[in-house]
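Chemist: model this:
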Amino acid sequence: MEDRMLQIAPNERREILIAYSKLLRASSGILKWEDVKQIRKAIELSLDKVGLERSPSGKLSVLHSLEVGRIAVEEIGLGRTSLICALLYEVLRRSGASVEEIKQQFGEQVANIMDGLIKVFDLYQRNASIQSENFRKLLLTFAQDVRVILIIIADRLQTMRSLDLYNPELQLSISSEVSYLYAPMAHRLGLYTIKSEMEDLVMKYTNRDMYKFIAKKLNETKRARDKYIKEFIAPIQSELEENDLKFDIKGRTKTIHSIYNKMKKQKVEFEQVYDLFAIRVILDSELKSEKADCWKVYSIVADKYQPNPSRMRDWLSIPKSNGYESLHTTVLGPENKWVEVQIRTRRMDEVAERGLAAHWKYKGVKGDQGLDHWLANIREILENPELNAVDFIDDFKLNLYDEEVFVFTPKGDLIRLPKGATVLDFAFDIHSEVGKKCIGARVNQKNVSIRHVLQNGDQVEITTASNQAPKQDWLNVVVTSKAKTKLKQALREIQYKESELGREMLIRRLKNWKLDINDQLTGLLVKHFKYKSTNDFFRDIGIEKLDVVAIREFIQQQQKKETEREQNEIAQGVRSAGNFVSPQPEESEHSGDDVLLIDKNLTNVDYKLAKCCNPIFGDDVFGFVSVSGGIRIHRTNCPNATEMRTKFSYRIVKAQWTGEAAGNYLTAIKVIGEDDIGIVSNISQIISKELKLKMRSINVDSKEGLFEGTVSVFVNNNQILNTLIKKVREIRGVLSVSRIDAIG
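Modeler: Predicted structure coming up:
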């Protein structure tokens, strides 16, 4: 170990020693002397096997491993086994070390987790695109031992924290993957702090301007916000002390990502987002008196400030399925500002911050079964061999960010379902056979259809019929991944039976007409009758949607053409089909790492500017190969960029503008300001007279003393657009100006 350390630059040696010290401090409460020796052995193995190798950020791999290990212990709350696995992850990724070698040195438990980690790495090596059959295997590995995903989440978090050291292309790729999969997964596993940090960091690299804007605004308003929090807390703190409660009380600013989501959802500017922060009361309570103490605090808060009944959230009585317990209320504070107050105990706060690790630490506390049930459900879905990963990924994500409703069986058993779940979802949750035969239900003693959306507290009794069968439109009725998966499986079984029936029917009828069918002829028939697959073709014969007589006529025509062709070949001495060699397909012009250069006329390749983000000359862009074969040019911060990069990374093409800016690009800006009759005239004057731009349209809507306008203009490049935004922003009475992605 000492020899290896001497080969490392002095400043990096110091970094490694600091990271090692931090790791030991973070894990001091869970380690014995034997464990420390194991950790030293893991670091020595890392230095021996990967030595001076570096991650794409330029950091030494061993330093990255130490930082991941600290996150696993300190921020996720994992134990010694997971810590050793986190330290060894880079060793397996970057060296020839085997799982068997790890087993001999560190034991079977470490080896089992490492086996899961290396499977994940192998999947990424084969196909980095998430939307593939590999994704199912990836999640199956996670579900078998959830420590695998927790270590991967720690690894991804550390990567995101050092993402400024990566090149721009990798920044976008990694951010997209984290946004698409790992932030939602962290949320579902109860790791709220990590999920929030991931979302903020993703935004920092995918929507830089908005991130900087909100961060600057938060910094400017910090002093006033801190003063308000102090004033709000003071009377509550005094009352809690008088009631002999042991507590901590603090205010925390909401994340940049959550503030941006509120701005988008509520369609307001930063200044109009009222709940920029939340107050949290954390109690030191005995387990048996936790709920009573929380409600006592609620009573004190409600006495001091008027609560908003519609914003009350009780996760004490029935915790979320990821173990989250808390009492949330929104009250009217000083200066008539709404403030969110969260009330929980120390144990509940640890579960909220640490998620899964704390969930297992407090095993046996009511509410801990939800996460186990979710993981078991995921295993059941994933282990279905007929599952199509392309269909599964979107269904799976539905259940990552779910809000929940709680409903009851006739016997009083509690069933958790995502918000928006229907009677049919409930039926499939009980059993797939119940779902297939479902014709409706009695909800609270009233008859309802399978489409009925369930509400909190409903008592549900499913009604079935033996002659009922699943239907295609049921896929629009269900929302849970379990119901969708089971339903698709049932529909495939029905379609397969209909397809086999159609195949037998066609063979029998053709035999009567003394005609034969083979695979080549079947392919021609599928193409001629415009079907997507042979199964669809045979199925339509089975359900008598396709006339067999039309098939007979086509086969007879093909036979006639074949006979004529053979006669012509014999007459002309044409080479036989056996000597014919099909031409090799041309190599795709988009293969490799070439950059697609976009010229001013956009004529050198078949591509168009995407309507969802309307790129203009000068914007950072990329190409996306569409199903039709053409290429769509998107901005790198296009609203759809994350999904395209994660689901279809193999269709992404590097692109950049070339030559001089020329031609007109349609774009639009949104202007919000005080409702002044002269403001529209001033905007028009800047566009037409000062900048000499062609304006296509301007739409203005006034409400409560404010106007909101949308202006569509033609510009040569993004510099002119930025100049326009700057000049309009300087107009007196204008509150905000922003570029619009999609133009109607």
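Chemist: every contact and neighbour count from this point should use C-alpha atoms.
Modeler: OK.
Chemist: got the residue ranges for the helices in the stretch 301-450 of the chain?
Modeler: Along the stretch 301-450 of the chain, the segments classed as helices by DSSP state H, counting those that start in this stretch run 346-354, 356-361, 369-382, 389-398, 423-430, 432-436.
Chemist: which of those sits most buried?
Modeler: When neighbours are counted by mean count of other C-alpha atoms under 10 Å, the highest per-stretch mean among the helices of the stretch 301-450 of the chain falls to helix 423-430, a mean of 24.
Chemist: quick one, what contacts residue 495?
Modeler: 535, 539 (C-alpha atoms under 8 Å, 6 or more residues apart in numbering).
Chemist: which secondary structure element contains it?
Modeler: Assignment of secondary structure by DSSP states H and E places residue 495 within helix 481-512.
Chemist: quick one: that helix to helix 369-382, angle?
Modeler: 20 degrees (axes from the mean of the first three to the mean of the last three C-alpha atoms, to 10 degrees).
Chemist: now helix 481-512: buried residues?
Modeler: Applying a neighbour-count criterion of 16 or more other C-alpha atoms under 10 Å, one finds 481-491, 495-496, 498-503, 505-506, 510 buried in helix 481-512.
Chemist: same question for stretch 239-256.
Modeler: Under the neighbour-count criterion of 16+ other C-alpha under 10 Å, stretch 239-256 has 240, 245, 247, 251, 255, 256 buried.
Chemist: what about it, distance to the chain center?
Modeler: Between the centre of stretch 239-256 and the centre of its host chain there is 33 Å, according to C-alpha atoms, centre = their mean, to the nearest Å.
Chemist: endpoints of that stretch, how far apart?
Modeler: As for stretch 239-256, its first-to-last residue distance stands at 32 Å under the measure C-alpha to C-alpha, to the nearest Å.
Chemist: hmm, residue 91 is touching residue 50, no?
Modeler: Yes. Contact criterion C-alpha atoms under 8 Å: residue 91 and residue 50 qualify, at 6.3 Å.
Chemist: one more sequence to fold, the one below, so I can look at both together:
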Amino acid sequence: MLTIETVLDKVLAYNATANFDIIKKAYIFSREAHCSQRRIEGSPYIRHPLAVADTLADMKLDSATIAAGLLHDTVEDTGISANDIKALFGQEIAFLVDAVTKLSKVEFKTKEEAQAENFRKMLLAMSKDVRVILIKFADRLHNMRTLEHLAPEKQRRIAQETLDIYAPLANRLGIGWLRIEFEDLSFRVLMPDLYAELVEKVAKRREENEAYINEIIQLFYDRFGKAGIPAKIKGRVKHYYSIYQKMIRQKVPFEQVHDVIGIRIITDTLAHCYDILGIIHSLWPLVPGRFKDFISLPKSNMYQSLHTTVMGPSGERVEFQIRTKEMDAIAEEGIAAHWRYKEKDRTDKKNEQQVKWLRDLVKEISDAKEFLEAVKGEVVPDTVYVFTPGGDIKELPLDSTPVDFAYSIHSAVGDKCVGAKVNGRMVPLRYKLASGDVVEIVTSPNQTPSKDWLKFVVTQRAKSKIRQWTRAEERAKGIELGTRLLEDELRRHGLPISATLKSEKMEEVVKAYTLQSLEDLFVQIGYGKISAHQIVNRFMPERGHEEAQQAARPAKPARESKSSVITITGIDNVLYRLGKCCMPVPGDKVIGFITRGKGVTIHRADCRNVERMAEPNSRHIDVDWMEDAEGTSTTRIYIEALDKPGMLANLSAFISSENVNISSVKANSTHDKRAFIELALEVKNRSQLLSIMNKIRQMDGVLAVRR
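Modeler: Got it, this is the predicted structure:
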């Protein structure tokens, strides 16, 4: 059974000067704090923090980290306060415990903005002190090892979190052994049948594989001995999740998966690494495209090694990894290796570089969901290495483009990017970069980001910056349109524009819609979420009687007013109104209906209500538009489009460019990402209206336009 003495012996083995007293004190405090608690399976709770401390000791971490590991659940579970920890153990340990406590509350339900924001705060704490995530790694590892005691649904949720977030993050921080265990433990829970099948098949081939590995190892010991090269050689069958991924990528069953055997050779010097590579290639042919020099071009997680795959004995593919002892420590322990023996001096330039990518993300991306996606994007291991004209190396995800490269330099370079030269020749912005490319970005002060770039960029940094710019641009258009619609509506009802917008009543209206500012209200009106008519109604309490008042008002007498646009055959000075159901405009074929007490109502000849108008107490008459009609008429058009950002703003910008006023907007969307937009337009005549409708039909994302 694991005891505190076991942990202390591990610490003593790698650091005789550690603060053993603080570790013992933390253990006793944690044991007392958790004395009444039990784990789900019934064991004393202290076994969990002890297991966490044991893993941290395996990582050879400092005393403060191990003490914090012992204390990490005390604040959350026992009523102990952060101030209590600070008073008893000091600021450093208190900070680590507090950060891990907050981290323990995070469940990675990425659809929930609050959870994404918690994750962002957690990684912000990690960017300040990476030991926070190392403690959480140890905590998650013990929980994964004892996952069988939880309900199946909770097991799957935790396993999926581990596979999606913790395993890639461990890889990004260079802790290879931890990534492997996270992946295999998650795989066992998420796909138990496939996992069991793989375990059985690997076990059946174990004896055969071990014999094959031992044959290769013995061959190399003989060769290296003759060449005077000191080396330690280890052989292994790749872990289960890695084999499963190969099956998926290659679309083959286990029996047809190649290079499941890996040989690791650890030597003393850099020169001997390349000597060993030469010996391997002299024995067996290289598999094309499978040599990678991560010594000359280290991975972003500081990983260094030579990788090569050859057709080994009996035609079997074998992967070799060649590295020095120091490189092997970094490959296995990653950033944790930089915390060895650092009881006092914790400044480390390599350690700083390890979390710089994360610190940059925290600074640059404020949107919580985008940040979480950015972190996921950053931890993807497949990369290309490209160069600036000055010779600096940039590490980018596979399939990155010049736009991704530009944003990796600076957001201002990305925003102004108009072209790129790769290896001295111009290439399209969607060109996929390859390792070794020299990339030069061409910029223009007049350039702005394009939404089309989102179709081909792959880095989350580029995506986030482009989205930020397009959101700001769409918001500006929304404010402009919303302001114009509201001002027009206020003007139409004779309300003072400036005084109304600055009034306390308007502040109340903004709050009533749970908005933060008048600008937000303009945006909502511009996007069609709120109508200007709704807002103006709040300033006119008597509007409840509007329909009755309108009915009592006299209709327009034909040919009396300069605004009259209808002529009625054989009759002068007849009251008329334009039908609200079809909203005719000059140039439409129209028909008039005389209804007792209401005068003449003008409808389009193709109006669906015309047949219903032929009532016993109404009759139709011939009407036509005046040839010299001036002014504008209001009509409605209905647009079906793809529900995507900026659609409404683009429509309003186009209509405005045609010198046509929008008097009202209504919009809604469906679950299948379609938008239905109703626009009330003030047009001169049918010809102008049809021209606008035809141009709208040509717009990207528009599916249909009708009246």
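Chemist: returning to that earlier point: please narrow the buried residues of stretch 239-256 of structure 1 to those residing in strands.
Modeler: Restricting the buried residues of stretch 239-256 of structure 1 to those inside strands, with DSSP state E as the criterion, leaves 247, 251.
Chemist: looking at residue 91 and residue 50 of structure 1, which is more packed in?
Modeler: For residue 91 of structure 1 versus residue 50, neighbours defined as other C-alpha atoms under 10 Å are more numerous around residue 91 (26 against 20).
Chemist: what's the more buried one aligned with over in structure 2?
Modeler: Taking TM-score structural alignment as the criterion, the aligned counterpart of residue 91 of structure 1 in structure 2 is residue 74.
Chemist: test my guess that that match contacts residue 28.
Modeler: No. If you go by C-alpha under 8 Å, residue 74 of structure 2 and residue 28 don't touch, sitting 11.9 Å apart.
Chemist: now the spatially closest residue to residue 355 of structure 2 that is not a sequence neighbour: how far from residue 117 of structure 2?
Modeler: Distances taken as C-alpha to C-alpha, 6 or more residues apart in numbering put residue 127 closest to residue 355 of structure 2, at 5.8 Å, once the chain neighbours are dropped. With distances taken as C-alpha to C-alpha, residue 127 of structure 2 is found 15 Å from residue 117 of structure 2.
Chemist: likewise residue 497 of structure 2?
Modeler: Taking C-alpha to C-alpha as the measure, residue 497 of structure 2 and residue 117 of structure 2 are separated by 40 Å.
Chemist: and stretch 491-505 of structure 1, how far out from the chain middle?
Modeler: Mean C-alpha position of stretch 491-505 of structure 1 versus that of the full chain (C-alpha atoms, centre = their mean) differs by 36 Å.
Chemist: that one maps to which residues in structure 2?
Modeler: Counting by TM-score structural alignment, stretch 491-505 of structure 1 pairs with residues 470-484 of structure 2.
Chemist: then stretch 443-454 of structure 1?
Modeler: Stretch 443-454 of structure 1 lines up with residues 422-433 of structure 2 when matched by TM-score structural alignment.
Chemist: quick check: buried residues in the matching stretch?
Modeler: Neighbour-count burial for stretch 422-433 of structure 2, counted by 16+ other C-alpha under 10 Å, picks out 422, 429, 430, 431, 433.
Chemist: ok, stretch 197-213 of structure 2 next?
Modeler: Using 16+ other C-alpha under 10 Å as the test for burial, stretch 197-213 of structure 2 gives 198, 202, 209, 212, 213.
Chemist: same deal with stretch 172-183 of structure 2?
Modeler: Counting neighbours by 16+ other C-alpha under 10 Å, one finds that the buried residues in stretch 172-183 of structure 2 are 172, 173, 174, 175, 176, 178, 179, 180, 181, 182, 183.
Chemist: and of these, the nearest to residue 78 of structure 2?
Modeler: When the buried residues of stretch 172-183 of structure 2 are compared for distance to residue 78 of structure 2 (C-alpha to C-alpha), residue 182 comes out closest, at 28.3 Å.
Chemist: list the contacts for the closest one?
Modeler: If a contact means C-alpha under 8 Å, 6+ apart, then residue 182 of structure 2 has 141, 144, 162, 163, 166, 167 as its contacts.
Chemist: translate the second one into the numbering of structure 1.
Modeler: Same thing as residue 144 of structure 2. Residue 144 of structure 2 maps onto residue 160 in structure 1 when the alignment is built from TM-score structural alignment.
Chemist: any idea what sits nearest its match, other than its immediate chain neighbours?
Modeler: Leaving aside its sequence neighbours, residue 160 of structure 1 is closest to residue 201 (6.6 Å, by C-alpha to C-alpha, 6+ apart).
Chemist: what's the counterpart of the one you found in structure 2?
Modeler: Checking with TM-score structural alignment, residue 201 of structure 1 has residue 185 as its match.
Chemist: quick one: which helix or strand includes that match?
Modeler: Assigned by DSSP H and E, residue 185 of structure 2 belongs to helix 176-190.
Chemist: could you measure from the nearest residue to residue 199 of structure 1 once chain neighbours are set aside over to residue 272 of structure 1?
Modeler: Nearest residue to residue 199 of structure 1 in three dimensions, chain neighbours excluded: residue 257, at 6.1 Å (C-alpha to C-alpha, 6+ apart). Counting by C-alpha to C-alpha, the gap from residue 257 of structure 1 to residue 272 of structure 1 is 16 Å.
Chemist: also residue 256 of structure 1?
Modeler: Here residue 256 of structure 1 is placed at a distance of 15 Å from residue 272 of structure 1 (C-alpha to C-alpha).
Chemist: cool, residue 184 of structure 1 as well?
Modeler: Residue 184 of structure 1 sits at a distance of 27 Å from residue 272 of structure 1 (criterion: C-alpha to C-alpha).
Chemist: with residue 481 of structure 1 instead?
Modeler: Residue 481 of structure 1 is 37 Å from residue 272 of structure 1, by C-alpha to C-alpha.
Chemist: mind checking what residue 304 of structure 2 lines up with in structure 1?
Modeler: Pairing criterion TM-score structural alignment: the partner of residue 304 of structure 2 within structure 1 is identified as residue 325.
Chemist: neighbours of its match, how many?
Modeler: 23.
Chemist: and residue 233 of structure 1, by the same measure?
Modeler: Based on other C-alpha under 10 Å, the number of other residues close to residue 233 of structure 1 is 18.
Chemist: then the one 3 residues further on?
Modeler: If you count neighbours by other C-alpha under 10 Å, residue 236 of structure 1 ends up with 20.
Chemist: these two touch, right, it and residue 303?
Modeler: No. Judged on C-alpha under 8 Å, residue 236 of structure 1 makes no contact with residue 303 at a distance of 9.4 Å.
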